[in-house]
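**Q** quick one: sequence and predicted model below, then my questions.
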Amino acid sequence: MAGQTVLSMVAVKGNKERRRKEGRKEGQGIWCQSQTKDGESETGNYGQETRRNRGKKKCTLMIDSNIDRRNQTCVSSNLVSNKGRYCLSMATLITLKFLLLTAFHLSSTLAKSDTYIIHMDTSAMPKAYSSLYTWYLFMLCSVSESSKATATSSTISSKLVYTYANSIHGFSATLTVSELETLKKLPGYISSTPDRPLAVHTTHTSEFLGLSSLSGAWPASNYGKGVIIGLVDTGIWPESQSFSDEGMAKVPPRWKGECMSGVQFNSSLCNKKLIGARFFNKGLIANNPKLKVRMNSPRDGSGHGTHTSSIAAGNYVKGSSYFGYATGIARGIAPRACVAMYKAIWRHGVYSSDVVAAIDQALQDGVDVLSLSLGLSLNGIFLEDDAIAVATFAAMEKGVLVVASAGNDGPSYWTLINGAPWLLTVGAGTIDREFEGSLTLGSGVQINFKSLYPGNSSPSHVSLAFMDACDSVTELKKMINSIVVCREDSSISRQIDNAVAAGVLGAIFISDSALLEVYIRSSFPAAFINVNDGQTIIAYIKKCNYPTGSLQFRKTVIGTKPAPMVDSYSSRGPFLSCPNIPKPDILAPGSLVLASWSPISSVAEVQSGLLYSNFNLMSGTSMATPHVAGVAGLLKAAHPDWSPAAIRSALVTTASPLDNTLSHIKDASNNNFPASPLDMGAGHINPNKALDPGLVYDATAEDYIKLLCAMNYKPEQIRIFTKSFQKCNDLSLDLNYPSFITFFNDYDSSSAEKVVKEFWRTVTNAEEVGTAYTAKLTGIDGLKVYVEPQRLVFKQKYEKQSYKLTLEGPKLLEKEVVYGSISWVDDDGSQSRSINGLEDLLDSSKQCPDQFLSDDANNSAAEVTQENPAGCWSYINPNKALYPGLIYDGTAEDCVKLLSGMNYTAKQIQMITKSSTYYNCSNSSLDLNYPPFIGFSNRNSTSRGRKLVQPFQRTLKNFGDADVDYSVKVTPMRGFK
């Protein structure tokens, strides 16, 4: 809806934004003079260039620039340097290939090789080289440890994994540590990063998003017609009906991609829907040389890529379901958009070099939107070491919006990945659909429960047997023709295993565990019932002489409330590598999403064996991401001139913070308390409103460069992103982003000094006519919020206006995180549904207080709370550690007592202490004077019913400068006093 622009604001107790202090020192260069062909690369004529270096030896290296022939050799030795000018001794063309090959493999065995992504300054390539590929080969030849002997061009070129020209400038190669160090000295070298492994982040949703053929984003965008959505994933199953080209228009003439042939895949499988399919696994093979890839083609052997592709842009498929669940018409978010698949995720792993190569090719092919349901499993590295962040910067520069998953490592904060400011980062939420079964007791009482049991067995009118903890397979076998009832135990999985081993007809598991949904795809007829309903079942069994029950499955319930909710697995912000930009950006459907699947990959298992299907129900931010990519495709079709930042702005400012009960969206992992912007971003995606956002917050490459400069990235590091030298004359942490985040310093909690935070934003009028807007603020608890001016008047489309948002408050906030919103409402009176009221964001049992280090540190840290350390995901905090108040001290003697308590003998203790002293093990204790505690209860103990008493004794030492009194505060544990 035009006239509504909503921004979320977050204030976090902690210090300022994380910045860089120093850049990496780069090496000088070593130059390898080359001898290349004159004229075209396919002729056999050689030219020669030599250079003298202050009396040093003549430097020459020869190679056949027609690399595919692989019939020449490269020899180099005796690297010499002198005041920045470098050369190699005369190289000679040798035909002793066997000798060279043997020498190369011998040297390879002497040092371990790893794969690295090398960033290069391509302007440094000498004119003597006909291509970057040739230049890179000569560089590898010059650093090769086999160069002191000889090496063939084929063995040298085998070290080169990929060359990159679009997403980054450079190449990936397999090198030893010493080879890498030598490479760093070559001219043109900028930086290198290890080829890190990545992780995959793993219908009705279009209706849940409000998409309709009558009005809104679908008809306005012609269902995404003409837009190309690329996905980097596990491949695609082209025969799926979701990729039929029925009703599709011609392939866009700007498309430069192709369909690569391979194992069980040929180019004829592509059509007007699936217009491109490629595969990339050189990095995988380089990191695993002995690996044999079976499905060496774009074909999807796992199902993940087929699933995400059909979510984003799948065609209409009638009668789709998961074994009778979620029956209906399946279609993608942009059903008339084209799909291009770039397979870089493999059964044996996924590597940065392959993903960068896939992104590089997608940009060259001409995709409009790129969907990445993957990311680094390592959090907190600097952006220039994040291959995805670097490669997608180039996508932004080329006008391609990259939508990326936030990760599945929630619910703790600081777990989010893919948070680079130029990415659209997506969290996962539930939808208003549940899958159920029902238990009908002989008394007629019916109890519903969540279930996705895919089998055909539905026990009817059979006896019910209450078996308490179900901890004896022998006893369970006596009830093989019954439905057994198992009361809550410490291990539901063990109860399930026992019931399966006994071969009972069915089972009812009574528990309030939050993990019950993990088990709903049971391999046999099973019901997972909460404790309240469980009491009803147990009471019926005890009361009735012949208790019976019936189990029915395959119920799909639409319209459940509340929905959406932020699912527990969805990773939370802030983004550790760039916390001054609030992430995630938005929430989208990610839980139990129905979409197409690879029919050779099993979807479930029952007692009779594995089950296969053309559709599957999957959960994860992997599923949420293509939803947003599809909506972005709709916006791109409706507004082809919009930049990636403008599309992101439209999605973020029109997202809804409310669920289908018109209450604030809840956090499923936090006792259904209201979710914060660090959980859900601006809210749940709203495609129809995003079509007409009123105002947009645009940003260019220069804006992101200013941000990197303000984060203390050095010009040589920024060059990795921009591929050109950038001076940091203009810098600003205040990116023109459609949301805000700030951190308050709590080091001096006694200070009454006020803190003032200012943000500047520039908005662009996206309306066809002039419009006036008035600011509407939802305040932030403990802070004063101002906006200047309070009214913006636009006379024409694309006109820009700026405003300043000011937050004022104390250094120490009472709550860990508080948030509010600012809405710009047009003169028609359209009211945005902004966040009502202010909530305490963090529950003490979920999150520890977070706090940043000072600006001159390169890493961030979170303090450990003493109130409830259990379950906290915390970083070391050196500032707090300087003044801990109390300390738990310990000596070597205490550790010896512990070893003795662990039944180490005196002789074994002597080996550890390296002392000739014979220790008397009579003085032993398992109770070390350690800050945390841990105790174990024996669940297999025969003395059930007896109370366990486990004392711990600690000695505290006052670390303060004066006398002080302390009071104890205990957070109780469930089931314990």
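**A** Great, that's in hand. Numbers count the residues shown, from 1 in each chain.
**Q** can we go C-alpha only for contacts and neighbour counts from here?
**A** Fine.
**Q** buried sites along the helix or strand harbouring V793?
**A** Element membership of V793 [criterion: DSSP states H and E] is strand 791-794. Within strand 791-794, the residues scored as buried using 16 or more other C-alpha atoms under 10 Å are 792, 794.
**Q** quick one: residues in contact with that strand.
**A** For strand 791-794, contacts defined as C-alpha atoms under 8 Å, 6 or more residues apart in numbering pick out 765, 770-775, 800-801.
**Q** immediately after it, which helix or strand?
**A** Next in sequence after strand 791-794, counting helices and strands by DSSP H and E, comes strand 800-810.
**Q** what's that next one packed up against?
**A** Using 3 or more C-alpha pairs under 8 Å, 6 or more residues apart in numbering; DSSP states H and E, the elements in contact with strand 800-810 are strand 754-765, strand 784-788, strand 791-794.
**Q** any chance of TSV for those strands, columns distance to S669?
**A** Below are the helices and strands packed on strand 800-810 laid out as TSV (distance: least, C-alpha to C-alpha, whole Å):
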stretch	distance to S669
strand 754-765	31
strand 784-788	30
strand 791-794	39
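**Q** closest one to A881 among these?
**A** Nearest to A881 among the helices and strands packed on strand 800-810 is strand 754-765 (24.8 Å), distances taken as C-alpha to C-alpha.
**Q** structure two is appended below for comparative analysis:
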Amino acid sequence: MNEVVLPLSWLRLRQEEESTRVFGPLKISARWQEVMAECHERTKQQLSQFTISPPTRRISLQFGLKQPSSLCSTPLLHTAQLIRAMKAHYISSKLHCLPVLSFFALHLSFDSPSMDCRSARWKALSLCLVILLVQSCHSARAQTPKTYIVQMAASEMPSSFDFHHEWYASTLKSVSSSELSQEAEADDPYARIVYNYETAFHGFAARLHDDEAERLAEAEGVVACSQRRIWSAGLADHDVVVGVLDTGIWPESPSFSDKGLGPVPAKWKGLCQTGRGFAASNCNRKIIGARIFYNGYEASSGPINETSEFKSPRDQDGHGTHTAATAAGAPVQDADLFGYARGVARGMAPRARVAAYKVCWSGGCFSSDILAAVDRAVADGVDVLSISLGGGASSYYRDSLSIASFGAMRMGVFVACSAGNAGPDPISLTNLSPWITTVGASTMDRDFPATVTLGNGVNITGVSLYKGRESLSAQQQYPVVYMGGNSSIPDPRSLCLEGTLQPHQVAGKIVICDRGISPRVQKGQVVKNAGGIGMILANTPANGEELVADSHLLPAVAVGQTEGIAAKKYTKTSPKPTATLSFSGTKLGIRPSPVVAAFSSRGPNFLTLEILKPDVVAPGVNILAAWSGAASPSSLPSDDRRVGFNILSGTSMSCPHVAGVAALIKASHPDWSPAQIKSALMTTAYVHDNTYRSLKDAATGKASTPFEHGAGHIHPLRALNPGLVYDIGQSDYLEFLCTQNLTPMQLRAFTKNSNMTCKHSFGSPGDLNYPAISAVFPNQPTPALTVHRTVTNVGPPSSTYHAKVTQFKGADIVVDPSTLHFTSTNQKLNYKVTMTTKAAQKTPEFGALSWTDGVHIVRSPVILTWLPPM
């Protein structure tokens, strides 16, 4: 097969921003002479063994107590009681910890004139202050906020709350330690909540101090409060290997450090292929395999030019390095691109091993090479394959990647593939096979804001990764021009295509360029070559309000469609239009997020409507990950900049996120099949953003549907403990293929056995045990449609699940049975779903079927489609 498969766009690595909590100086005031006069006699026996050493540290403290007598209200005041009382009277929420020794010389400032205190009073006061300061410093140092998972009893929500997330925030606020929290976080519990959980179980994840977590565990309505990590102790034991089919790898990147990793797994059968720029020593305990596949490419395009291209696993493009680091890159401190997105960059499975299979060259990626690479990767012993590639969608038996991934599935290898970047057009997906996990792209809650200030005083917010020597003053206005006309027919000049801009028209000006046709960064290069000093990149209807940041070669800001229209209107109506551009770095906490990317390819699955695609979405917009030292961040030949990390967007970036999570699941559940891993990812995905509303589509600004987001956005933590899974074996997939009217010869592409015959055990393609239900009502009257499903219990041995299904306008849905009782782990139970049309709808309806045991919620999308009359 010689079908060319080009790399899809780009992906980015999730990074964790690290913040430093700063404590200000402690200042507390009080009338201690009254306290000590009252408390002295009750404490002096306990203080007799303590003395004060010569000055070693000097600390000024002021204590303030409104009711000092309350400290000694009990017959005998123990030291611990005094300390607790003092802590209860704190009026400052900030603390500065200095080195604390066993003994202090303390200097105190009193609100009233200083008095001659007896030695015992000083001893008592000194001891209390020393113990209090030691406790406080220890607490402040130890209590760096950590992420805790808090499970709530949903049925116990007080009636005074309308929504669970309001109850969660109120509960968190009731236990907040204001003296240890930043003021903003103490006042706003929402700022400390990382996630609100509404499907897998009820509760939330929040950044808590240890003492807050202890108090929260005792609060009403809290079932459990515990610190959780994604990585299980079993991961290192299983040594999961992620194979990446792409443009190769840049082994010198710190993302591929093998620090802390043990020997290469004994099961591994792969090797490190050498060649120009890649020696055997470039592999280590992290990169344990590296191969190249080029026979198909050379057969079609001729020999690879080895003087301009590495005929070795070394990555000259950057795409393969980026995807490999996203899936399984080791943690790297202070990673960034020109100062943007600075933090700790790590892959989704940072302790997994990486095997790089180079299948893409300067002229593209050929299907025969991809097929050979998958075959070799499976033989080498990979557990997971990340394939950020895709060609045109075609019949299952004509798609080489479909055939290759079927073979991988048969050998127990999980395969994740990109959905494509042809959105927002419908029916634009690639990689449609049900044994492939097809991944769409979404945004994160991190952005890179930049501002366009027009001469009329209007500020337009956009995004940019520009960081260069050339800059525009925020206090100065510059001429701005838009070369497009008022016609609905695109003007090549409005798109800033190469050769369309003349220096006498744009020199010394900021140019507005419409997005589309040519690469975004290349438009800026065209403007720069014509003498322009800046660019405003305006979205068109195809992009909507979605913003993608780029590392431009001149000052440039990307803006949404609405803002772009406003800017262009201003240039056409103002006699002397001007503007300036400014850049604001990195911003976190963007709302709403995630949002489905406009470029992410969409369903429905035109090959088989009964199989939902995409399966899930994952971060794929503005992703930071490792980069090739041989490529510029813009990938333009004219760009001589070199970086260690790059920020990219595309379903190529979302695919390795899912591959990395699959590696985590494989490590935690090494006996799970690829279908079980896929089921865990789909049934635990969420469909709400961080504003508690339905996921949105960036292209329309409206709620997205399963045709855009599949089962939802992946949730790595939930996927490790899904409760129930839908398993599918090779024979089930073959029965599914039998519903596709394939000939015996066509089936042979998958079975490698011409004697295989169809049993016709499926009434329709919808009977495949998929973790989603997509029913298609024919154009002629039909009494009902029924699909069958089997779930496997992977949770507690004894558990009972109850079904809950969305009510649809067009059909009645009945689940039978509606209750499933499990008595053992890995037990399988069957159910069926019957859908009866009430009123045929002109557009598909979307809902969900959920099984819950009170802890797990196993959610499957349900899509009903009515075919129009012939």
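**A** Thanks, I have it. In this text the structure is predicted, and so the values were computed from the model without any measurement.
**Q** give me the TM-score for this pair.
**A** TM-score for the superposed chains, counting by TM-score structural alignment, normalised by the length of structure 2: 0.67, backed by 639 aligned residues with a C-alpha RMSD of 3.8 Å.
**Q** what's the strand holding V793 of structure 1 aligned against in structure 2?
**A** Strand 791-794 of structure 1 corresponds to residues 819-822 of structure 2 when matched by TM-score structural alignment.
**Q** pretty sure V452 of structure 2 sits against A558.
**A** No - if you go by C-alpha atoms under 8 Å, V452 of structure 2 and A558 don't touch, sitting 9.3 Å apart.
**Q** now do the shared contacts for the two.
**A** The contact lists of V452 of structure 2 and A558 share 462, 536, where a contact means C-alpha under 8 Å, 6+ apart.
**Q** comparing these two, which shows the higher neighbour count?
**A** A558 (32 against 26; other C-alpha atoms under 10 Å).
**Q** identify the residues contacting that one.
**A** A558 of structure 2 neighbours (C-alpha under 8 Å, 6+ apart): 462-464, 536-539, 547-549.
**Q** go again with 6 Å.
**A** Taking C-alpha atoms under 6 Å, 6 or more residues apart in numbering, we find A558 of structure 2 in contact with 462-463, 536-537.
**Q** out of the residues you listed, which comes closest to V643 of structure 2?
**A** V463 (20.0 Å).
**Q** which residues touch the residue nearest the centre of structure 2?
**A** Residue closest to the mean C-alpha point of structure 2, counted by C-alpha atoms, centre = their mean, is P619 at 4.5 Å. For P619 of structure 2, the contact set (C-alpha under 6 Å, 6+ apart) comprises 441-443, 654.
**Q** ok, and the most crowded of those?
**A** That'd be S654 among the contacts of P619 of structure 2, by other C-alpha under 10 Å, with 37 neighbours.
**Q** quick one: map that one onto structure 1.
**A** In structure 1, S654 of structure 2 lands on A624 (TM-score structural alignment).
**Q** packing partners for the strand or helix carrying that match?
**A** Here A624 of structure 1 sits within helix 621-638, counting by DSSP H and E. Contacts defined by 3 or more C-alpha pairs under 6 Å, 6 or more residues apart in numbering; DSSP states H and E place helix 621-638 of structure 1 against helix 217-221, helix 304-313, strand 401-405, strand 424-429.
**Q** switch the cut-off to 8 Å
**A** Counting by 3+ C-alpha pairs under 8 Å, 6+ apart, helix 621-638 of structure 1 packs on helix 217-221, strand 228-233, helix 304-313, strand 369-372, strand 401-405, strand 424-429, strand 586-589, helix 644-653.
**Q** mean deviation of that helix from structure 2?
**A** Once the two are superposed, helix 621-638 of structure 1 sits an average of 0.5 Å from its aligned residues in structure 2 (mean C-alpha distance after the TM-score superposition for structure 1).
**Q** which residue lines up with N287 of structure 1 in structure 2?
**A** Using TM-score structural alignment, N287 of structure 1 lines up with S300 in structure 2.
**Q** typed the wrong thing, it's A428 of structure 1
**A** A428 of structure 1 maps onto A441 in structure 2, by TM-score structural alignment.
**Q** how about the contacts made by L416 of structure 1?
**A** L416 of structure 1 touches 379, 406-407, 409-410, 571-576, 583-584, counting by C-alpha under 8 Å, 6+ apart.
**Q** what's the spacing between S191 of structure 1 and G283 of structure 1?
**A** 18 Å (C-alpha to C-alpha, to the nearest Å).
**Q** who has more neighbours out of the two?
**A** G283 (29 against 23).
**Q** show me the strands in the stretch 651-800 of structure 2, by range?
**A** Taking DSSP state E, counting those that start in this stretch, the strands of the stretch 651-800 of structure 2 run over residues 696-697, 724-725, 773-777, 785-793, 799-805.
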